[in-house]
Structure formats: C-alpha cells, structure tokens
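Peer 1: Pasted the sequence and its predicted model underneath.
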Amino acid sequence: MAIPSAASGDRGTDAGLKDVVVRTTGAAGAAIGQLASGLATAAAAVLVLVWGAVAVVTSLVGVGLLMAPAVLRALHALARRERQRLGRWGPEVVAPDPPPVRLRLALVDPTTRRELRWLVRHATLGLALGLLGVYLPVSAVRDSTFPLWWRLAPGDATSTSLGFGTAHSWPDAFAVLLLGVGWIAIILGLTPGMARLQAEPGRRLLAAGPDTDLSLRVAELTATRAAALDAHATELRRIERSLHDGTQNRLVTVTVLLGAARRMAARDPAGADEILERAQSAAEQALAELRTVSRSILPPVLADRGLAGALSGLAANCAVPCHVEVDVPERCAASVEATAYFVVAEALTNIAKHSGAGAATVTVNGRGGRLRLRIEDDGRGGADEDGGSGLTGIRRRVAAHDGTLRVTSPVGGPTSLEVDLPCGS
C-alpha cells in the first residue's frame, strides 16, 4: 500500500490555498465592479430625489404639480435601469406592471411607493457604499505603492490616503504600506457584503410584489418555451435529414460495393481491389459525416477544453481574423455553454458570409450567475433578422434559456451582437 508523501500533501494544501485566494480575489473584484455600477445609479437617484423634493416644495404655488409627471417618469426609468443592473450582477429582478405617471394615480399606486422608498435608500446608503467601493481600491493602490514614490512627493504633502501624516523616512513610508495592506484586507473581506447590502433594497423593493399580476411574464415564458420546443424539433429534423440523406446513403453505397467486390474477387481480383478502394473511400466519408453530425449536437471540445478552448477553435477556423477574450471563472451548465458555442459559431459564419468584415471580436464574461457574450465585426452592417441571416435561430436558442439578445447593426457598420444568458441549467 502506497503511503502519501509529505510533498504530495503540501502540493494539495498549496493548490487548495491558491483556489481560495483566486475565489476571494475574484469575489472582491466583482463586488467592486458592482459597487461602482451602483454608484452611477445612486448619483442619478440623488438627482431625482432632489428634483422630487423641489417639485413637492413648489407644488404649493402650482409649479411642482406641472413637474410631477416628469419626476415620476424619471423615477420609473431609473428603477428600470436599476433592475437591469441588478440582473447583470445576479438573479433577474422581475419588474411589476408599468406604474402610472399621473400624480393622482401614483399617490395610491403600491409600485410607485416602493420605488420611492428604494430611491431614498439608494440615494443615501447606496451612494455611501458606492463611494466606498471606489475609494477603497484607489486608497489601497496609493498606500501600498507609497514606498515606491514617496521621495518624489512634496515634503509637506500628506503621506496617507486618509489625509494626515507626512513621511520623512523609510519607516514612515513602510508604515503607509501597512495601511495599504489593511485596505486590501478590508476589500477582500468586506466588499462582497457591501455589494449585497447596496443591492438589497433594490432586490426587495423593485421586484414584483405578491399582489402583482404576472400574467405577462407567464405568457412570455410560455412563448419562449414553445419557441424552444420548436427549435428542438427543427434540430431533430436537421439531424435526421443529415443522417438519412448523407450518412445512410453512403453506408448503402459501401454495402453495395462490398457485395460487388465479393462477387468479383475470384474472377477479377484487380477490379475487386478497385471497388474495395471505392468502398473504403465511401466509408471514410460516412465516418466524417457522422463526426460532423455528432459535433453539431454537442461539440466534444466543450467537455475537453471548456468554453474558452472551444471558442478559440471557432476563431481559428473562421475566415475572418477573430480575437477571443473569455473571462469565466466557473463552468456554466453544459446546455448554456453549448448555446453560447452555437451562438458564436452562427455569428462567425454570418460574419464570414455576409459582412465583408476585416476583423471580428468575441468577448465572453461570466459574473453574478450570468454569461454575457459580445460578438463584433467591422463589416458593412445592415443585418436583418428577416433576411435569412441566422439571427432568428440565434434568438430562439437564447430565448430557450430565458436570455436576451440585442443586435446593433446600422447600415455601414459596425455590427454588434450582445447575448445575456443565465448560467443555470
């Protein structure tokens, strides 16, 4: 019985520690990005809140009543933007029915009241957390690198990001470095919780309440499910045609040729050898077609090399020079990765056939339970879903996973496809 060596145990410990460091760093980086994006909507929330306060005060002389519909529209638009932001960083926030913009109806509308409560919290707590989310990494970089440039700073300049203290010696500079290390520890330990705290009011107050009619959402999901079933049936018919018209016919040819060669073997060995060569060629073509069909169902490269390797293979085989950037820390469900693979494959095929582009870019990011793809080219643009460009099939694949597809393709280019998919099954 083999006894594990101490070295192998140390390697396992190092690998586990490295995995923890990577996960912690990735979570902190994602949290900083979420806090920074929340700062943008929080700043807008402050403006809307001030505008609303001005409308309330001036309503005593009648001017505020005229501003009320515009304030309400701005509130609802900002709430929609926040739902979209939260959906990019986590589970989707299901929107309620469109709230009214007439003042009399808005005063008794529960959705408007919930949005107002969110507005106050996001303009205060959300703004403070967003500012911290931006301030902490800047302070960490500044203080942790202070020993590298402290001699270049003016003698009376403050040495710390907190605005106090001056450095006149190397010990002072390294004391600032320790403060930078403290900032890094705070970032790694607290920013994920700060991001959740910033998002909590929006997820709780902007989501559809228990009294909201979700019939439209149910109808949308029913339609996407029907589209997914239709796409699945279409795919099965395509596979059946490929097997029947291609592989099956070639295998029949192989059978006929083998029978002919068997009958000719005794009286004409040279002719039999020629027929056997033809049978072998037909068998090889049938095998190649079988491989093509199997790869069109679920490419083995996804299981072998992951999404990054599979997309790199697509880019290498594309007729247009293509650059691929993939940043997906964790594997998604196999069906989601397959959908992303086929979306990119179809998009690159369209670019090569129709766009006249000289270069293409594929960018993939996975954060907050979402997988986002962006395929761009510098071609002539003018992509039309009704023109047989394959966009309808892409949209059906994406809708089957309750994802979204946005196509931007003005005449003259460039063309951009943005796909957002949940990472679940």
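Peer 2: Nice, thanks for sending it over.
Peer 1: C-alpha from now on. contacts and neighbour counts both.
Peer 2: Will do.
Peer 1: Wait, Asp273 touches Ala261, no?
Peer 2: Yes: because the distance of 7.3 Å satisfies Cα atoms under 8 Å, Asp273 is recorded as touching Ala261.
Peer 1: Assumed Ala383 was part of a strand.
Peer 2: No: counting by DSSP: H, G, I helix; E, B strand; the rest coil, Ala383 falls outside a strand, being coil.
Peer 1: how about the strands in the stretch 101-250 of the chain?
Peer 2: Taking DSSP state E, counting those that start in this stretch, the stretch 101-250 of the chain contains no strands at all.
Peer 1: circling back to that earlier point, Asp273 and Ala261: which has the busier surroundings?
Peer 2: Ala261 (22 against 15; other Cα atoms under 10 Å).
Peer 1: What residues does the closest residue to the more buried one other than its chain neighbours make contact with?
Peer 2: The shortest distance from Ala261 to any non-neighbouring residue, by Cα to Cα, 6 or more residues apart in numbering, is to Ala272 (4.5 Å). Counting by Cα atoms under 8 Å, 6 or more residues apart in numbering, Ala272 makes contact with Ala260, Ala261, Arg262, Met264, Ala265.
Peer 1: got the contact list for the second one?
Peer 2: Read that as Ala261. Ala261 is in contact with Gly271, Ala272, Asp273, Ile275, Leu276, counting by Cα under 8 Å, 6+ apart.
Peer 1: Comparison target below:
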Amino acid sequence: MPTPDVRLVRRWDLVARARVTLDALEHIVGGVGTTILASLAVLGLVLTALACLVGVGLYLVPGALRILRIVADRERGRLSRWGPDVVLSPDPVPSGLRAAITNPASRREACWALLHMFFGLLVGAVGMTLPLNAVRDLTFPLWWRLLPDGAGVDLWVVNDFPSALAVSALSVGWIVLTLALVPGLARLQAWPGRRLLAADPSTDLALRVAQLTATRAEALDAHAAELRRIERSLHDGTQNRLVAVNVMLGAARRALARDPATADAMLERAQDAAEQALAELRAVSRSILPPVLTDRSLSDALTGLAAGCPVPCRIDVDMPGRCAASVEATAYFVVAEALTNVAKYSQARHAIVTIRRHDDRLDLQITDDGRGGADERRGSGLAGIRRRAEALDGTFALTSPEGGPTTMNVSLPCGL
C-alpha cells in the first residue's frame, strides 16, 4: 500500500500534468487562430499570383508579403511565449516578385503558412476535440433527455438514466487521453513554426557579432571612464597633498635656521599630510582591485562592504568555488555601487545582497526596502553598473516601482 508521502507525490504529479495540459490546450487554441490568419495570407498570395498573370499583381506583391510577414511574426510571438524565443527575421520585406522568390525568409514564411493552414488546423482540431468530448460525456446525464428517442453518443444508445450515467463514465477515458496527448499535440502543432520561422544560423551569428561589438565598445568606454576616475582621484587628492608636503618641507628647512620650534610644527603638519596622501593612495589602489579579493574571498570582501554601509545589510553568498578575478572584481564593484546608492537615495531600512552561482553564471541580487523610483537615466551610478556588467557579456535588470522595493539583478558569465 502506498505511503502518504507517495500518494502526495502522485497527487502533485497529477496536478502538474493538468497544468501542463491546460497550458498546451491554450496554445493549441492560439495555434488554430493563427491557422485562420495563415489561410487568409495564403489566399492573398494565391490571388496576387493569379493577378500577376495579367500584370496587375506586380503592384500587389509588397502588400501580400507584408501581410504574410505580419501573420508569421504573430506566430513567432506566440511560439516565443511558450518555449524558446523564435527570433524575428531581420530581412526586409521584398518589394518585387523576383526578390520575393529569391528571398529565403519569404519562402520559409510561405511554406509555413501553407503547411500550418492544413496541418496546424488538423492537429488543433484533434487537440480541442479530446477535452470537448470529455466535457460532453461528463455532462451527458444533465441533458440526455433533450435527445430524440434511440439517440446516443459514440455508438452508445441511451434509453434511460442508468445508460446515461454509463456514458458519463466514458469521460474518464477522454480525460486520460487529453492528459496524455494534448501536450504532445501542442508541440506537434508548433513544430512547423519553430522549424521554418526561426532565423537562419547566419542571422544568429550576425546578431551575436553585433552584440559583442556593442559590449566591446561599452567595455572600452567603461575602461576609459575608470582611467579618468583614477586620474581625477590622483590629481585632485593625492597630488595636491604631496605638493603641500613638499611646500611644508621647504618652509621647514628655511625655518630651521630662524625658529626651530616653528620648523617642528611644520614638519608635523607635513607628516600628517603625507599620511593622508598614503591613505588616499591606498583607497585608489583598492578601487582598482580590492586586495581582500586576492587575499581572501568575494564573500569576505562583501562582508566588509556591508559592515561599512550606513544601511543594515545582510550578505547571503553561496559559491562552491572561486571565479575569475575580473568577474569577482566586477561583482564587488556592482555591490559597492549599489550599496552606495542605497545609502544615498533609497531611505531604506534594510538591504539584502544575494549571490549564487548556477553552472557558468554568477547571479547577484541586491534588494532594499526603500522608497523605490530608481532610474538609470537619472544618473546615480546605475548606468555604470550596466556598463560594467555588459562589458563582461553579462546582463543587468532593475525593478524599482514607486514606493519600493528596489531589486537589482546582475548576471555575469564565469565559466564552468
């Protein structure tokens, strides 16, 4: 006899299967809708082709192809909402008959429309018939008296209420068939679209090259901005203090012959200025690459950041190992800039930094319970965080409604 735990697992499996089936049924109905649109697009192409025989259709080709592209893009959007994204074709709609015939995207879209018009409709009709039959048989005892005498369902003649109840028992079989077949039918209906409407591999490669070109430019911009920041820090802070030390040492040398007591005070001031210059140099060096990342770990470095944050902050790091130094440095600076924004602008009472490593990705999430309304277009360092993340081919997402909370998600590739 199954234990309670086993029965609970089976119950949850059944519920999960029912949800998958309902989701698949929804997509089958949507697929039937696109079969109607595909039929209209094919009809437009056929009429345009016939009109081309007399020359008039040449002017109708661009419009027919635009209608076909709209229908195909609608199917792409439907498929992208259920499973992997189907990238929109970047090719422009051809403007002439010869261009349409030689354009690979238009040919694939026309083949999809013709196939989907028949195959998609057939599969969709089968997929919708199964649950409809289950509902019909299940509710049969409620309306069987409305049928003429001697009528029945599925070759089952019904003459009285017990036989009507027997028909309702058939609904169990329909329900089983629905749960077993509808998800597969939904995938079968979507197969032509995923096969014919997806972009060419060359298109994916072109998009990837464009993305890498953009991220490389952002990396160079981020590098230049970082150099400017270091130069300003050295020029405006450390250099001025070292100049002051040099001036005070010169004044102290001149004062030694006249008033040794004054020289001693100047030397003390020069020593203080030198110590401040050393402190600023250490701060600049830490901003380039925090030594704690080399000496200890990212978790320890972030714990130190949280300890210095005016807003109470909890660090939750779960990393099975170390990542590349550039990745850990980027993660450190992202958290540092985020906590600085939290302290300056958010009016938050608490903040949480969560870091997890999933396979080849390092995922960071910084959440605070402040007033929200953060927008990277207003400055505040958020655009710099995005540039740092995208420079490593990472992603950046910010959710900050008015009233809070604010959640920042950064994902960085870190290798296996």
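Peer 2: Nice, I can see it. What you are looking at is a predicted structure, and each value in this text was computed from that prediction instead of being measured.
Peer 1: May I see the contacts of Ala261 of the first structure organised as CSV, with distance to Gly390 of the first structure and secondary structure added?
Peer 2: What follows is those, written out as CSV (distance: Cα to Cα, whole Å; DSSP: H, G, I helix; E, B strand; the rest coil):
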residue, distance to Gly390 of the first structure, secondary structure
Gly271, 47, helix
Ala272, 46, helix
Asp273, 45, helix
Ile275, 41, helix
Leu276, 41, helix
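Peer 1: tell me which of those is nearest to Ser215 of the first structure?
Peer 2: Distance to Ser215 of the first structure across these (Cα to Cα) is lowest for Leu276, with 64.7 Å.
Peer 1: Pull the number of nearby residues for that closest one.
Peer 2: Close neighbours of Leu276 of the first structure, defined as other Cα under 10 Å, add up to 19.
Peer 1: Map it across to the second structure for me.
Peer 2: Counting by TM-score structural alignment, Leu276 of the first structure corresponds to Leu267 in the second structure.
Peer 1: How about the contacts made by that match?
Peer 2: Met248, Leu249, Ala252.
Peer 1: What residue in the first structure is paired with the first one?
Peer 2: Spelled out, that is Met248 of the second structure. Counting by TM-score structural alignment, the partner of Met248 of the second structure is Leu257.
Peer 1: Please say which position in the first structure Asp300 of the second structure maps to.
Peer 2: Checking TM-score structural alignment: Asp300 of the second structure goes with Gly309.
Peer 1: I'd assumed its match was in a helix, is it?
Peer 2: Yes: applying three-state DSSP, one finds Gly309 of the first structure inside a helix.
Peer 1: just checking, it touches Leu302?
Peer 2: Yes: between Gly309 of the first structure and Leu302 there is a contact under Cα under 8 Å: 7.5 Å.
Peer 1: Who's the closest spatial neighbour of Ala228 of the first structure, skipping the chain neighbours?
Peer 2: With sequence-adjacent residues excluded and distances taken as Cα to Cα, 6+ apart, Ala228 of the first structure is closest to Ala400, at 4.7 Å.
Peer 1: Can you give me the distance of that neighbour to Ala199 of the first structure?
Peer 2: Separation of Ala400 of the first structure from Ala199 of the first structure (Cα to Cα, to the nearest Å): 28 Å.
Peer 1: Please identify, among the contacts of Ala272 of the first structure, the one with the most neighbours.
Peer 2: When neighbours are taken as other Cα under 10 Å, the top entry among the contacts of Ala272 of the first structure is Ala261 (22 neighbours).
Peer 1: for that residue, helix, strand, or coil?
Peer 2: Following three-state DSSP, Ala261 of the first structure is assigned to helix.
Peer 1: any idea how far it is from Thr361 of the first structure?
Peer 2: Ala261 of the first structure is 52 Å from Thr361 of the first structure, by Cα to Cα.
Peer 1: With Pro321 of the first structure instead?
Peer 2: 9 Å.
Peer 1: Neighbour count for the two, which is higher?
Peer 2: Between Pro321 of the first structure and Thr361, counted using other Cα under 10 Å, the more crowded position is Thr361 (18 against 15).
Peer 1: which residues sit in contact with that one?
Peer 2: For Thr361 of the first structure, the contacting residues are Cys322, His323, Val324, Arg374, Ile375, Glu376, Asp377, by Cα under 8 Å, 6+ apart.
Peer 1: Can you add neighbour count, secondary structure and distance to Gly33 of the first structure and give those back as TSV?
Peer 2: Shown next, in TSV, are those (neighbours: other Cα atoms under 10 Å; DSSP: H, G, I helix; E, B strand; the rest coil; distance: Cα to Cα, whole Å):
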residue	neighbour count	secondary structure	distance to Gly33 of the first structure
Cys322	20	strand	27
His323	16	strand	24
Val324	18	strand	22
Arg374	19	strand	19
Ile375	23	strand	22
Glu376	25	strand	23
Asp377	27	strand	27
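Peer 1: buried set for the host helix or strand of Val176 of the second structure?
Peer 2: Using DSSP states H and E, Val176 of the second structure sits within helix 171-196. Residues of helix 171-196 of the second structure classed as buried: 171, 174-175, 178-179, 181-183, 185-190, 192-194, 196 (neighbour count, 16 or more other Cα atoms under 10 Å).
Peer 1: Tell me the one of the contacts of Leu267 of the second structure nearest Asn341 of the second structure?
Peer 2: Met248 (38.3 Å).
Peer 1: Give me the neighbour count for Leu314 of the first structure.
Peer 2: 18.
Peer 1: And it, how far from Ile275 of the first structure?
Peer 2: 37 Å.
Peer 1: what do you get for Asp143 of the first structure?
Peer 2: For Asp143 of the first structure, the distance to Ile275 of the first structure equals 80 Å [Cα to Cα].
Peer 1: Check Pro269 of the first structure too.
Peer 2: To Ile275 of the first structure, Pro269 of the first structure is 10 Å away according to Cα to Cα.
Peer 1: neighbour-wise, which of the two wins?
Peer 2: Between Pro269 of the first structure and Ile275, counted using other Cα under 10 Å, the more crowded position is Ile275 (22 against 14).
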